[in-house]
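Enquirer: Sequence and predicted structure, then a few things I'm wondering about:
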Amino acid sequence: MSGKTAVVTAAAQGIGRATALAFAREGATVVATDVNLDKLSELEGTERLTVRRLDVLDPRAIRQAAADLGAVDIIVNCAGFVHHGTILDCEEKDWDFSFDLNVRAMYRVIKAFLPALLERDQGASIINIASIASSVRGIPNRFVYGASKAAVIGLTKSVAADFMTRGIRCNAICPGTIQTPSLDERIAASGDAEAARKAFVARQPLGRLGTPEEIAAMAVYLAGDESTFTTGQIHVVDGGMTT
């Protein structure tokens, strides 16, 4: 990935952080962004990596970032939120927030950066973090999360179809259950952390949780030249959960 520039959202922790670090190790120049600048600042000092505060719910901030950074080679949309519950547990505000963060933020980032990529006319790779939830299979108590991640698949395929002849590739990664700080928070909030963790582990036939680094490895492939014949696809990394 030497010579490439990448922008990664939600890079302060979890999949975003692992992806930003993996890209830097592979030789890319990385702009790691997140709304949590305190946590993001832990990445300062990493070779070929700079940090930038970015709230992906703020359209003006996204447009400013795109203007400042210009034509990049790789965009990774990692920001997301997992709402727990069925349709009966989903209020209008829950629907709005989930779609704003999980879908609308990706739309805004891609739309803001895409004109410069097209003007440069050298191609680019856009990688969207989706989920197996509803985009591949239904998961209980993940109604609005699953609906929003299914929308990410549609967004991904539409961008790929519209701009593939201009060298813009757009793919999605669909993780299974990944060991992240977000998962730890959901387990802690369950009321029975031990039982909740066992349940999360049990739904992976491989018998363990995935790691952020395993998702980052797929992102490295999709960002690099080895995947230049791949676009508009969903890439499942789920420990056999959808087998």
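Expert: It's in.
Enquirer: rest of the way, CA atoms for contacts and neighbours
Expert: Will do.
Enquirer: For the helix or strand encompassing Asn171, buried residues please.
Expert: Element membership for Asn171, per DSSP states H and E: strand 168-175. For strand 168-175, the neighbour count (16 or more other CA atoms under 10 Å) marks Ile168, Arg169, Cys170, Asn171, Ala172, Ile173, Cys174, Pro175 as buried.
Enquirer: Contacts only, for the fifth one.
Expert: By CA atoms under 8 Å, 6 or more residues apart in numbering, Ala172 lies in contact with Ile127, Asn128, Ile129, Ala130, Val152, Ile153, Thr156, Gly232, Gln233, Ile234, His235.
Enquirer: this is the comparison structure:
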Amino acid sequence: MATLSRTQPSDSLVAVVSGGASGIGAAAAAALIARGVRVAALDLDSGQVAAPAVGIACDVSDDASVRAAVDEVVARFGRIDIVVNNAGIAAQGDVSANDDDEWRRVLDVNVIGMVRLARAALPHLRKSPAAAIVNTCSSFALTGVPRRVLYSTSKGAVHAMTLAMAADHVREGIRVNAVAPGAVDTPWIQRMLARTPDPEAARDALNDRHPLGRTARPEEVGEAIAYLATPASSATTGTVLSVDGGIHTLRL
């Protein structure tokens, strides 16, 4: 069993962040880099990854692509200490809205994609003195929201998977946690609002659903991920940290 150390220097650690070119993934990469962690950002569009993170092309729905990306990270950096499972896609509609192929596609990326990356990185995490996995979950896993049944199902699976993985690997010194954001002001949310008849009114309504009065910024979720991923949280495992403006727990 590896020994976790709160004092493990962050500048010796290497993180892999999937979906790292934009949104929450890019914010998590930046927060980790600010703590001295070296970051490989995996993305379909790796050319959009901001330096000093290293962009590596990866399709999390393809096991060979994931394994090749992990091998490239190890070839470049010599180790992997942190996995941030962030790549994901959205879906809208009630239970009648999405056909079988769409269900398979979303679950393949949002759930099995995380399995593929964690599985490929696991032999390297077992060698780390400060190993951590952080999965991007969602407040939709915890709260019923209209027209999000497929997406909510995928994130409910991520919630359960996080707890089960934490139990499996805690004695190996690998911590597994998740963040559960509410709505986050990412490019996807901006595109969704732009498609509504009145984008400003839609944004106001979205903000009003959050007790804090606004959606989260990607940087706020990125900071939460970086905390859970680094030795500052070395006593924390099996936790799903809400970063949702109080939408799950508060009723005003």
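Expert: Here it is on my side, so go on. Everything numeric in this text was worked out from a predicted model, so none of it was measured.
Enquirer: What's the PyMOL line that selects buried ones from the contacts of Ala172 of the first structure?
Expert: Here is the PyMOL command that picks out the buried ones among the contacts of Ala172 of the first structure, judged by 16+ other CA under 10 Å:
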select buried, resi 127+128+129+130+152+153+156+232+234+235
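Enquirer: Quick check: of the contacts of Ala172 of the first structure, which lies closest to Val30 of the first structure?
Expert: Nearest to Val30 of the first structure among the contacts of Ala172 of the first structure is Ile127, at 14.4 Å by CA to CA.
Enquirer: how about that closest one, what's its partner in the second structure?
Expert: Aligned counterpart of Ile127 of the first structure in the second structure: Val134 (TM-score structural alignment).
Enquirer: mean shift of the longest helix anywhere in the first structure relative to the second structure?
Expert: In the first structure, with assignment by DSSP state H, the single longest helix is helix 143-163. When the second structure is overlaid, helix 143-163 of the first structure sits 0.5 Å from its aligned residues on average, using mean CA distance after the TM-score superposition for the first structure.
Enquirer: So which bits of that helix are buried?
Expert: Neighbour-count burial for helix 143-163 of the first structure, counted by 16+ other CA under 10 Å, picks out 143-153, 155-157, 159-160.
Enquirer: Name the SS class of Ala6 of the first structure, please.
Expert: Using DSSP: H, G, I helix; E, B strand; the rest coil, the secondary structure recorded for Ala6 of the first structure is strand.
Enquirer: Count residues in the vicinity of it, would you?
Expert: As a burial measure, Ala6 of the first structure scores 26 neighbours (other CA atoms under 10 Å).
Enquirer: likewise Pro52 of the second structure?
Expert: What Pro52 of the second structure shows, counting by other CA under 10 Å, is a neighbour count of 12.
Enquirer: what's the answer for Gly93 of the second structure, then?
Expert: 13.
Enquirer: ok, it to Ala75 of the second structure distance?
Expert: The gap separating Gly93 of the second structure from Ala75 of the second structure is 42 Å, by CA to CA, to the nearest Å.
Enquirer: repeat for Val134 of the second structure
Expert: From Val134 of the second structure across to Ala75 of the second structure, the span is 23 Å (CA to CA).
Enquirer: Over to Lys155 of the second structure?
Expert: Distance, Lys155 of the second structure to Ala75 of the second structure, using CA to CA: 32 Å.
Enquirer: again, but for Asp99 of the second structure
Expert: From Asp99 of the second structure to Ala75 of the second structure the distance is 41 Å (CA to CA).
Enquirer: Kindly report the same for Ala26 of the second structure.
Expert: Per CA to CA, Ala26 of the second structure is found 22 Å from Ala75 of the second structure.
Enquirer: Ala157 of the second structure touches Asp108, doesn't it?
Expert: No - here Ala157 of the second structure does not reach Asp108: they are 11.5 Å apart, not a contact under CA atoms under 8 Å.
Enquirer: for Pro197 of the second structure, what are its contacts?
Expert: Pro197 of the second structure neighbours (CA under 8 Å, 6+ apart): none.
Enquirer: any idea which element it lies in?
Expert: Judged by DSSP H and E, Pro197 of the second structure forms part of no helix or strand.
Enquirer: Repeat that for the one 4 residues further on.
Expert: Secondary-structure assignment from DSSP H and E places Ala201 of the second structure in helix 199-208.
Enquirer: In the first structure, what range does that helix match?
Expert: Counting by TM-score structural alignment, helix 199-208 of the second structure pairs with residues 193-202 of the first structure.
Enquirer: residues of that stretch that come out buried?
Expert: The neighbour-count check on stretch 193-202 of the first structure (16+ other CA under 10 Å) flags Ala196, Arg197, Phe200, Val201 as buried.
Enquirer: all strands for the second structure, in order.
Expert: Using DSSP state E, the strands found in the second structure span residues 14-18, 38-43, 54-57, 82-85, 131-136, 174-181, 240-243.
Enquirer: Kindly reformat those as JSON lines containing distance to Gly222 of the second structure.
Expert: JSON lines is the format used below for these (distance: least, CA to CA, whole Å):
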{"stretch": "strand 14-18", "distance to Gly222 of the second structure": "11"}
{"stretch": "strand 38-43", "distance to Gly222 of the second structure": "13"}
{"stretch": "strand 54-57", "distance to Gly222 of the second structure": "17"}
{"stretch": "strand 82-85", "distance to Gly222 of the second structure": "10"}
{"stretch": "strand 131-136", "distance to Gly222 of the second structure": "10"}
{"stretch": "strand 174-181", "distance to Gly222 of the second structure": "9"}
{"stretch": "strand 240-243", "distance to Gly222 of the second structure": "10"}
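Enquirer: Leu142 of the second structure: which of these is closest?
Expert: Closest of the strands of the second structure to Leu142 of the second structure is strand 174-181, at 8.8 Å (criterion: CA to CA).
Enquirer: Next, the angle strand 131-136 makes with the closest one.
Expert: Angle of strand 174-181 of the second structure versus strand 131-136, following axes from the mean of the first three to the mean of the last three CA atoms, to 10 degrees, is 20 degrees.
Enquirer: Strand 174-181 of the second structure: average distance to aligned residues in the first structure?
Expert: Strand 174-181 of the second structure sits 0.4 Å off on average (mean CA distance after the TM-score superposition for the first structure).
Enquirer: That strand corresponds to what range in the first structure?
Expert: Matched against the first structure by TM-score structural alignment, strand 174-181 of the second structure falls on residues 168-175.
Enquirer: Give the equivalent position in the first structure for Lys35 of the second structure.
Expert: Check again: residue 35 of the second structure is Arg, not Lys. Per TM-score structural alignment, the equivalent position to Arg35 of the second structure in the first structure is Glu26.
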